[in-house]
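Engineer: Take a look and give me a structure for this.
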Amino acid sequence: MKVLLVGPDRDGLGDALEAEGVELTRIEDVANRPALEDAGVVEADALVLTETESATGIPVAKDLNDDLHVVVYTADDLPDFARGQADLIVDPELLSAEAVAEELAA
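Structural biologist: Now for the predicted structure:
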């Protein structure tokens, strides 16, 4: 499984995903079209956002890969325009990074 992680990884989700054997690519800057393409969004299975400031990357990523699963892992509110395109929205205080990583890798 190939996952793109966008944003800071304050809760350790990236490490948890790698521990589950997931191929992880991190995008720490803006998740614009060139950054998503360079990170391999076309071949990716999932896009994980750890901050809502990167929400504009969701429709861009979905445009490039219709089969992409979008997971938002933050306590912040996701803007309405992106909410309908997210497959899963998880508050880190409710579910651990390890539990989310286990589910994504399954």
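
Engineer: make it CA atoms for all contacts and neighbour counts henceforth
Structural biologist: Will do.

Engineer: Spatially, which residue comes closest to S54, not counting chain neighbours?
Structural biologist: A31 (6.3 Å; C-alpha to C-alpha, 6 or more residues apart in numbering).

Engineer: what are the ranges of the helices in the chain?
Structural biologist: Using DSSP state H, the helices of the chain run over residues 13-19, 33-39, 57-64, 80-83, 97-105.

Engineer: Make JSON lines from these and add mean neighbour count to it.
Structural biologist: Below are the helices of the chain laid out as JSON lines (neighbours: other C-alpha atoms under 10 Å):
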{"stretch": "helix 13-19", "mean neighbour count": "19"}
{"stretch": "helix 33-39", "mean neighbour count": "15"}
{"stretch": "helix 57-64", "mean neighbour count": "19"}
{"stretch": "helix 80-83", "mean neighbour count": "13"}
{"stretch": "helix 97-105", "mean neighbour count": "17"}
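
Engineer: Same list, those, but as a markdown table with distance to V90 please.
Structural biologist: Below are these laid out as a markdown table (distance: least, C-alpha to C-alpha, whole Å):
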| stretch | distance to V90 |
| --- | --- |
| helix 13-19 | 12 |
| helix 33-39 | 22 |
| helix 57-64 | 16 |
| helix 80-83 | 12 |
| helix 97-105 | 8 |
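
Engineer: Could you also give me the structure for this second sequence? I'd like to compare it with the first:
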Amino acid sequence: MTMAVVAGPDEDGLGDALEVGGATVNRAGGTAARPQLEEAGIVDADLFVLTDARLATSIPVAKDLNPDVRVVVYARDTVPEFARGQAGHIVDPRLLDAETVAEELL
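Structural biologist: Below you'll find the model as predicted:
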């Protein structure tokens, strides 16, 4: 079973779509800093879903804690350059709905 950690407000419902698809979804609260990521289970996660590009500093932290985690940015805003190389997928919700993205990820 796929385990995902979602950080950010997830207004477009990717976390819910992943759950419908059978994934276990945990939420990293606040700014998704190291303690919040650890509490959400990033060390054992298969996916790290970021829904707010302003929280992009959490990407290198997540990769440090779990080098094998797949990073998906599902946000309307531009992802900072430093984080682009660590994100496996960057998707704008205006282009693909959450259900389609979840289906592809699972």
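
Engineer: Could you pull up the contacting residues of the residue most central in space within the second structure?
Structural biologist: In the second structure, the residue lying closest to the centroid (C-alpha atoms, centre = their mean) is V49, at 0.7 Å. By C-alpha atoms under 8 Å, 6 or more residues apart in numbering, the residues touching V49 of the second structure are A4, V5, V6, A7, V71, V72, V73, Y74.

Engineer: Nearest to E19 of the second structure, out of these: which one, please.
Structural biologist: A4 (9.1 Å; C-alpha to C-alpha).

Engineer: I'd say that closest one and A40 touch.
Structural biologist: No. The pair A4 of the second structure / A40 is not scored as a contact, 9.1 Å apart, by C-alpha atoms under 8 Å.

Engineer: how many neighbours does E93 of the first structure have?
Structural biologist: E93 of the first structure has 11 neighbours, counted by other C-alpha atoms under 10 Å.

Engineer: The closest residue to it other than its chain neighbours and D45 of the first structure, how far apart?
Structural biologist: Excluding its sequence neighbours, the residue lying closest to E93 of the first structure (C-alpha to C-alpha, 6+ apart) is A75, at 7.5 Å. To D45 of the first structure, A75 of the first structure is 23 Å away according to C-alpha to C-alpha, to the nearest Å.

Engineer: More neighbours: these two, which one.
Structural biologist: Each of A75 of the first structure and D45 has its neighbours counted (other C-alpha under 10 Å); D45 has more, 18 against 15.

Engineer: I'd like to check which residues are in contact with that one.
Structural biologist: M1, K2, V3, D67, L68, H69.

Engineer: Could you list which of those residues belong to strands?
Structural biologist: Taking DSSP state E as the definition of strands, those contribute K2, V3, H69.
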